[in-house]
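S.K.: Build me a model from this:
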Amino acid sequence: MQLPRIDFSGVDPSAPDAGSWSEVRAQVMDALATSGCFEAHYPALTPELRASLFDGAVRPLFALPVDAKRRNYYGADKPFHGYLGDIPGYDGYESLAVVDGPKSEQVRDFADLIWPDGNHPGGFCEAVHGAAKSIFELEVVVRRMVMEALGVGKHHEPLNASSWHLFRMSEYQAPNAAEKTVRYGSHQDTNMLSVVCQHEVEGLEMQTRDGEWVLVKPSPTSLVVMVGNALRVSAMTVPLLSLEKLRVVS
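M.R.: Take a look at the predicted model:
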């Protein structure tokens, strides 16, 4: 089994209803109503930008000592906004996040926090900001399409202005055993939309409504878009937008 695949190459984020917008919107609604997720062919996040993100930014970031990574902290009232690691039941999992990554100043503040001496890798801020901005544009397009299809498109701009974006970078260590190990247990996301960019290694699995787990194979030109609980909608004339569960295995 494979996820629905939707081509966004003919969609211009700045020009709703132009090009293939209406056609893609219909495909998005069908995919979210039946699967709760889809694979988005998204050339705007170029292979060059992906390489600079994962090889030039993410790799040296996770090579840092744990004490340095723990500086990624947004306060006791936001425990899941920053560094995650040494979590019972999630061996080998680490993650850091930038709040509002599409804003260059937020990425710069993150880099200065992690590398207080200013000696962060060359191109780090440009790679993280460029990737976050590109992914956020896809998120905005999908959210607008969903709201238009539900007949509440006029409320998209106020919602977009009040929304914020969490750009999370995660690493899962490979297990010692030869058999598959669940690294991040089955769950549903609580936000509106999640957009996942995998890097070379398979691991993300999505559960269908009939209980089947579908392995999501990484692609150099696509992203995985998943609906979260905040965007689940039920009405007499509107299909339920629902993601069953997702998990990460290695």
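
S.K.: From here on, just use CA atoms for contacts and neighbour counts.
M.R.: Noted.

S.K.: And the helices in this structure?
M.R.: For the chain, the helices defined by DSSP state H occupy 21-34, 47-53, 59-62, 66-69, 104-114, 124-149, 156-162.

S.K.: Of those, which is nearest Gln198?
M.R.: When these are compared by CA to CA, helix 47-53 sits nearest Gln198, at 9.7 Å.

S.K.: Just name whatever secondary elements that closest one is in contact with.
M.R.: helix 124-149 (3 or more CA pairs under 8 Å, 6 or more residues apart in numbering; DSSP states H and E).

S.K.: Give me the helices and strands touching the helix it packs on, please.
M.R.: helix 21-34, helix 47-53, helix 104-114, helix 156-162, strand 193-196.

S.K.: which residues does the residue nearest to the spatial centre of the chain contact?
M.R.: In the chain, the residue lying closest to the centroid (CA atoms, centre = their mean) is Val195, at 2.7 Å. The contact partners of Val195, by CA atoms under 8 Å, 6 or more residues apart in numbering, come to Ile135, Glu139, Leu223, Val224, Val225, Met226.

S.K.: Please generate a structure for the following sequence too, so the two can be compared:
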Amino acid sequence: MGITKVDLRGVEPGLPGWQEARAAVTASLLAHGCIVITYDALGQEGRQALFGRALPELFTLPLETKQRNVSTMGKFRGYLGNKDAEVDNESVSIDEPTDKGSIHGFANLFWPEGNPEFCDITLPFAKNLLKLEQTVHRMAMEGLGVQEENIGSHLCSLTHTLRFWHYGAPKDTVNGLSLKMHRDFNMSTLIVQHEVEGLEVQAKDGSWLSIDPEPNTFTFLAGELFTVVTNGRVPSCVHRVRMLSNRERFSMVFGCWSTVGGVVSVMDELVDVEHPLMYNPCRADEYVEFLYWDGLKHDDPLKAFCGVVDKGSSSSME
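M.R.: Sure thing, here's the model as predicted:
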């Protein structure tokens, strides 16, 4: 058993192949909260420029230089470093990477003389990832029966980041664990791996499924906010990074978020007799604060934060 792979190259709404691809995407997201996609977003030359030159150079810079990467968009949106006794990973992030000014502002943090090659490759790459992310969201919502006007409103309510990750050779040389199992608390994530394996997603039976780092493949993971929007139909994907080859690893992550301060609600069409309302409207920034202070106290933090309480039971939020 593995995660379904769907080829979305040249697939557009209304054209041949859309309905078949939509059905496959929706089915995989309902089953796993995950889908692997073949797509033309970054050519071989661009991949080598980013993974082979820019990222190795960036992550060898002094820590104080990397810590210049900060964000006004909330917690966990700038530099992240995790170099403890068990794991070794760090990352930096660009807010709104489809904006030319954002790309150049990010590059100037690390390359004071500028890095035109990095900017010229990253900007169109981010735009391609945005189109791919919107395609997957649209397919899933169409597949679930959401109306076009509500799909459009949903897509317009999103913000984005592009995060670059570096993983040192695993300290746990037996299990190769480099990032512990977790769910993303955003709307969705597109992961771009390069040459070194690592990404694993958890199936419903608890087993772990490895996602190979093949060129032109992108892994879409549903986050917890996507579970809210779809009224629990699409589960947030449990995943981890495990590197059995014991090599260092680079990856890129295109994150999709709700607008800062915006309210995330279940789509009206996804509430009916067979699917009663599961989640109350919530704010993503408040959920992040809840996770930061109280999340570890709960087996299901999302349900504890905004889940609809069954009649006759007391609220865990009181």
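
S.K.: re the thing from before, just the buried members of the contacts of Val195 of the first structure?
M.R.: Ile135, Glu139, Leu223, Val224, Val225, Met226 (16 or more other CA atoms under 10 Å).

S.K.: Take these and lay them out in TSV including distance to Ala26 of the first structure.
M.R.: Formatted as TSV, these follow (distance: CA to CA, whole Å):
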residue	distance to Ala26 of the first structure
Ile135	21
Glu139	16
Leu223	18
Val224	17
Val225	15
Met226	16
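
S.K.: Widest-spaced pair of these?
M.R.: Longest distance between any two of these is 12.9 Å, between Ile135 and Met226; criterion CA to CA.

S.K.: So which of the helices of the first structure is the most surrounded?
M.R.: helix 124-149 (a mean of 21; mean count of other CA atoms under 10 Å).

S.K.: Can you state the residues of the second structure onto which that helix aligns?
M.R.: Counting by TM-score structural alignment, helix 124-149 of the first structure falls onto residues 118-143 of the second structure.

S.K.: can you check stretch 46-53 of the first structure too?
M.R.: Stretch 46-53 of the first structure lines up with residues 43-50 of the second structure when matched by TM-score structural alignment.

S.K.: Which residue numbers in the second structure does stretch 204-212 of the first structure align to?
M.R.: So stretch 204-212 of the first structure sits over residues 199-207 in the second structure, by TM-score structural alignment.

S.K.: now stretch 98-113 of the first structure
M.R.: Under TM-score structural alignment, the match for stretch 98-113 of the first structure is residues 94-109.

S.K.: quick one on the thing from earlier: and the match of helix 124-149 of the first structure, how far from the first structure on average?
M.R.: Superposed on the first structure, stretch 118-143 of the second structure shows a mean distance to its aligned partners of 1.4 Å (mean CA distance after the TM-score superposition for the first structure).

S.K.: gap between the nearest residue to Arg144 of the first structure once chain neighbours are set aside and Met145 of the first structure?
M.R.: Leaving out its chain neighbours, the residue that sits closest to Arg144 of the first structure by CA to CA, 6 or more residues apart in numbering is His156, at 6.0 Å. Shown here: His156 of the first structure relative to Met145 of the first structure, a distance of 9 Å by CA to CA, to the nearest Å.

S.K.: before we move on, what about Ile135 of the first structure?
M.R.: Where Met145 of the first structure is concerned, Ile135 of the first structure sits at a distance of 16 Å (CA to CA).

S.K.: again with Gln106 of the first structure
M.R.: For Gln106 of the first structure, the distance to Met145 of the first structure - CA to CA - is 28 Å.

S.K.: Over to Tyr83 of the first structure?
M.R.: Tyr83 of the first structure is 32 Å from Met145 of the first structure, by CA to CA.

S.K.: next one: Ala44 of the first structure
M.R.: Distance from Ala44 of the first structure to Met145 of the first structure, by CA to CA: 18 Å.

S.K.: returning to that earlier point: what does the match of stretch 204-212 of the first structure contact?
M.R.: 31-32, 208-212, 237-242.

S.K.: corresponding residue for His187 of the first structure in the second structure?
M.R.: Looks like His187 of the first structure aligns to His182 there (TM-score structural alignment).

S.K.: How about the contacts made by that match?
M.R.: Val238, His239, Arg240.

S.K.: Likewise for Ile87 of the first structure?
M.R.: Tyr93.

S.K.: mind running it again at 7 Å?
M.R.: For Ile87 of the first structure, the contact set (CA atoms under 7 Å, 6 or more residues apart in numbering) is empty.

S.K.: can you check Phe124 of the first structure too?
M.R.: Contacts for Phe124 of the first structure (CA under 7 Å, 6+ apart) come out as Gly56, Ala57.

S.K.: Could you measure from it over to Leu53 of the first structure?
M.R.: For Phe124 of the first structure, the distance to Leu53 of the first structure - CA to CA - is 8 Å.

S.K.: where along the second structure do the strands fall?
M.R.: 5-7, 34-38, 80-83, 88-95, 158-167, 177-182, 188-193, 199-202, 208-210, 217-222, 239-242, 249-258, 263-264, 282-283 (DSSP state E).

S.K.: Including distance to Glu64 of the second structure, could the ones you listed go into CSV?
M.R.: Listed next are the strands of the second structure as CSV, based on distance: least, CA to CA, whole Å:
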stretch, distance to Glu64 of the second structure
strand 5-7, 40
strand 34-38, 36
strand 80-83, 12
strand 88-95, 12
strand 158-167, 16
strand 177-182, 23
strand 188-193, 26
strand 199-202, 29
strand 208-210, 34
strand 217-222, 31
strand 239-242, 26
strand 249-258, 20
strand 263-264, 35
strand 282-283, 32
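
S.K.: so which of these comes closest to Val70 of the second structure?
M.R.: Of the strands of the second structure, nearest to Val70 of the second structure by CA to CA is strand 88-95, at 8.3 Å.
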